[in-house]
Structure formats: structure tokens, C-alpha cells
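**Student:** Attaching a predicted model along with its sequence, questions to come.
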Amino acid sequence: MINISSHEEFAAYLGKEIGISSWYQITQEQINKFADATLDHQWIHTDPEKAATDSPFKTTIAHGYLTLSLVPYLWQQIAKISNLKMEINYGIESLKFGQAVTVNSEVRLKVGLKSILNLRGTTKVVIDIVMEIKDQPKPAFAGDVVFLYHFVS
């Protein structure tokens, strides 16, 4: 894990890979809880028996937004951003889902710094993210996520 406590320390990673998280397993219980939270109970996510026979994956799959929601958690395994007044998840500039994540798959996040701006004391970073799936050639998704960091002066 790297430690970043200022705009200047962040800027040193411009155009470079920042790091890779550890592997994280997505379970059926987590998929079911996400379905409850989002009211998305489509059978391909929540019905293992039907998925075994009717799904092209022959098992349930994680919601795409479930995998996306893991970004902040996995990002915190890669970088400790400290000396902050405030941190804001600002947006997603681009994102493409590449492959479904089947139940019990392990995923990890690979992050690079695409751009960094100083907006009158607030650091705006665009990080290039790829969610890899263990033993799969294609990622779950890839894209650009934007965070705002207001470091203590």
C-alpha cells in the first residue's frame, strides 16, 4: 500500500500504475444482499437453480453495479490517502463492462493515475481502473473514476 498525503505526492504517480488490490471473493450471500438493497432480484443473480439450467454462465452472476461498488473498498487497499479535510466520489467518466463475474469468483482492482488537477486547493484525480477476474482473460470492467481530495494545508 502506498501513502499519499498531498497533491504533490499524488502527482508523482501521473501516468503510472499506482497498485493492485488483493483478491476479493464475491459470494451468493453478498449478491443476495445487494439484490435486496437495490430491489434487483433478477433470477440470473439470485436463483442458483434456474441459473444452472437457463443461464449461459451455468451459475449466478454478480450485478455489474455490485462489482462497481467495490471500487472504493479495493482502492483503499491500494492507497492510503491521508491529511484530508474531505474526500468525494465525484464521478465516472467512462466505464465498460467486459465480462460477467460469476458467483464465488475472485476480483481485484488495478489502478493508475490518468490525470490530476489542482482546483483552487482541491485535488481532482482521474484514476484508470481495471477490475480483473482471477483466471479470466477479460476484465469485469475498465474505466475512469474521478475523486476529489481536499488536503489539509
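**Tutor:** Alright, I've got the coordinates.
**Student:** drop to CA atoms for contacts and neighbour counts, all remaining ones
**Tutor:** Noted.
**Student:** Is Ile88 in contact with Val145, as I believe?
**Tutor:** No. Counting by C-alpha atoms under 8 Å, Ile88 stays clear of Val145, with 11.3 Å between them.
**Student:** okay, the two: which has more neighbours?
**Tutor:** Between Ile88 and Val145, counting by other C-alpha atoms under 10 Å, Val145 is the more crowded of the two (21 against 11).
**Student:** ok, now which ones touch the more buried one?
**Tutor:** Tyr90, Gly91, Ile92, Glu93, Ser94, Val126, Ile127, Asp128, Ile129 (C-alpha atoms under 8 Å, 6 or more residues apart in numbering).
**Student:** quick check, nearest of those residues to Val111?
**Tutor:** Proximity of the contacts of Val145 to Val111 was ranked by C-alpha to C-alpha; the top entry is Ile129 with 4.7 Å.
**Student:** So which residues of the chain form strands?
**Tutor:** 2-4, 17-20, 24-25, 79-81, 84-97, 106-119, 122-133, 141-151 (DSSP state E).
**Student:** take the one below as the second:
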Amino acid sequence: MDKVIINSYEDFEKLVGQEIGVSDYVEVSQERINLFADATLDHQWIHVDTERAKVESPYHSTIVHGYLTLSLLPHMWNQIIEVNNLKMMINYGMDKMKFGQAVLSGQSIRMRASLHSLQNLRGVAKAEIKFTIEIKDQPKKALEGIAIFLYYFK
């Protein structure tokens, strides 16, 4: 799928209430999980101890940190959309974020996004992006919520 190209506030306006797109799948390997554990100092065994997880985890596998799943959102968002003519973009916040299904080590996830709302704040575009993180071949969502970005157009 081609990226949606946004060059102005008016381009964004046309997308309100519509699905913008779907990212490619990203595999979340045990190596990525371990690196995230090192970066965040979250070495809980259910994420990093593969032998113990096989025996003691209800998933019989290690699972991806919920915040690792969330942290992949910008990468997946950038596969869906290209916003040009910016001075800067700011991650403003999250609303109604819920983790649904655990992502197991080695599974692949992707993002589905729609433009929930758009406001013009004195020339700054406040975009509320409704997102869902899907797990390949699984019916339940890994994560859903609303990501809020501020786009400062030139």
C-alpha cells in the first residue's frame, strides 16, 4: 500500500473519520524483547526467561512488553503516512489505551489507523489517531487507543 501524503492542514481535514491505512507486519523477536528489557531495566522473567516461560507462563512462551508494542507505533505510523512541510511534530499523548491480547515472542504485529479527529490550535494541527495493533493470524487486538500528535506546518 502507498503512504498517504499530507502536505497541509487541509489535506489532513479530508481524512477525518476515515481509515488512513495499515502498516506492514513487524516481527517482535526475542532479541528485540531482550534489548527493550535492557533499555528499560524491565527484566521480568515472563519477557526474558525463555526456559522458565515454557514451563510457568500460561502462554508457554515469553511475551512482548506492552510498552515495547506501544513503542513500535511511530515506526508503523511512518509506514502509513508521510507528513510534509513541517517545522516539527510532537507526540502529545495517548487516550483510551488498552492492552487486549499478549503478543508472544516471534509473533508479528501491524497497525491499523484512522483519523479520529482534527483540530486547528492557532495554526497547529492536533491530530487524534485511532489505532489498533493487530497480531498476525490472531482475532484479538494486542493494543488499541488514540495517539495524539501535534503537527506544526510551515
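**Tutor:** Ah, there it is. Source: prediction; values computed, not measured.
**Student:** out of the strands of the first structure, deepest packed?
**Tutor:** strand 122-133 (a mean of 22; mean count of other C-alpha atoms under 10 Å).
**Student:** Over in the second structure, find the residue span it aligns onto.
**Tutor:** Mapping strand 122-133 of the first structure onto the second structure (TM-score structural alignment) gives residues 124-135.
**Student:** how big's the offset between the matching stretch and the first structure?
**Tutor:** Between stretch 124-135 of the second structure and the corresponding residues of the first structure, superposition yields a mean separation of 0.2 Å, by mean C-alpha distance after the TM-score superposition for the first structure.
**Student:** Using the centroid of the second structure, identify the residue furthest from it.
**Tutor:** Val55 (30.0 Å; C-alpha atoms, centre = their mean).
**Student:** which residue lines up with that one in the first structure?
**Tutor:** Matched by TM-score structural alignment, Val55 of the second structure corresponds to Thr53 in the first structure.
**Student:** From Trp43 of the first structure, how far out is its match?
**Tutor:** For Thr53 of the first structure, the distance to Trp43 of the first structure (C-alpha to C-alpha, to the nearest Å) stands at 12 Å.
**Student:** Same question for Gln136 of the first structure.
**Tutor:** Between Gln136 of the first structure and Trp43 of the first structure the distance is 24 Å, computed by C-alpha to C-alpha.
**Student:** Compare those two (neighbour count), which wins?
**Tutor:** Comparing Gln136 of the first structure with Trp43 by neighbour count (other C-alpha under 10 Å), the higher total belongs to Trp43, at 15 against 12.
**Student:** Residue in the second structure paired with Leu113 of the first structure?
**Tutor:** Leu113 of the first structure maps onto Leu115 in the second structure, by TM-score structural alignment.
**Student:** so who does the aligned partner of Gly21 of the second structure in the first structure touch?
**Tutor:** Correspondence of Gly21 of the second structure to the first structure, assessed by TM-score structural alignment: Gly19. Residues in contact with Gly19 of the first structure (C-alpha under 8 Å, 6+ apart) are Met1, Ile78, Ala79, Lys110, Val111, Gly112.
**Student:** any idea how far Gly19 of the first structure lies from Asp135 of the first structure?
**Tutor:** Using C-alpha to C-alpha, one gets 19 Å for the distance from Gly19 of the first structure to Asp135 of the first structure.
**Student:** top helix in the first structure by residue count?
**Tutor:** Ranked by residue count under DSSP state H, the longest helix found in the first structure is helix 28-38.
**Student:** mean shift between that helix and the second structure?
**Tutor:** Looks like 0.4 Å for helix 28-38 of the first structure (mean C-alpha distance after the TM-score superposition for the first structure).
**Student:** Can you check which part of the second structure that helix sits on?
**Tutor:** Going by TM-score structural alignment: helix 28-38 of the first structure matches residues 30-40.
**Student:** Centre-most residue in the first structure?
**Tutor:** Val71 (2.3 Å).
**Student:** which one in the second structure is aligned with that one?
**Tutor:** Under the alignment (TM-score structural alignment), Val71 of the first structure maps onto Leu73.
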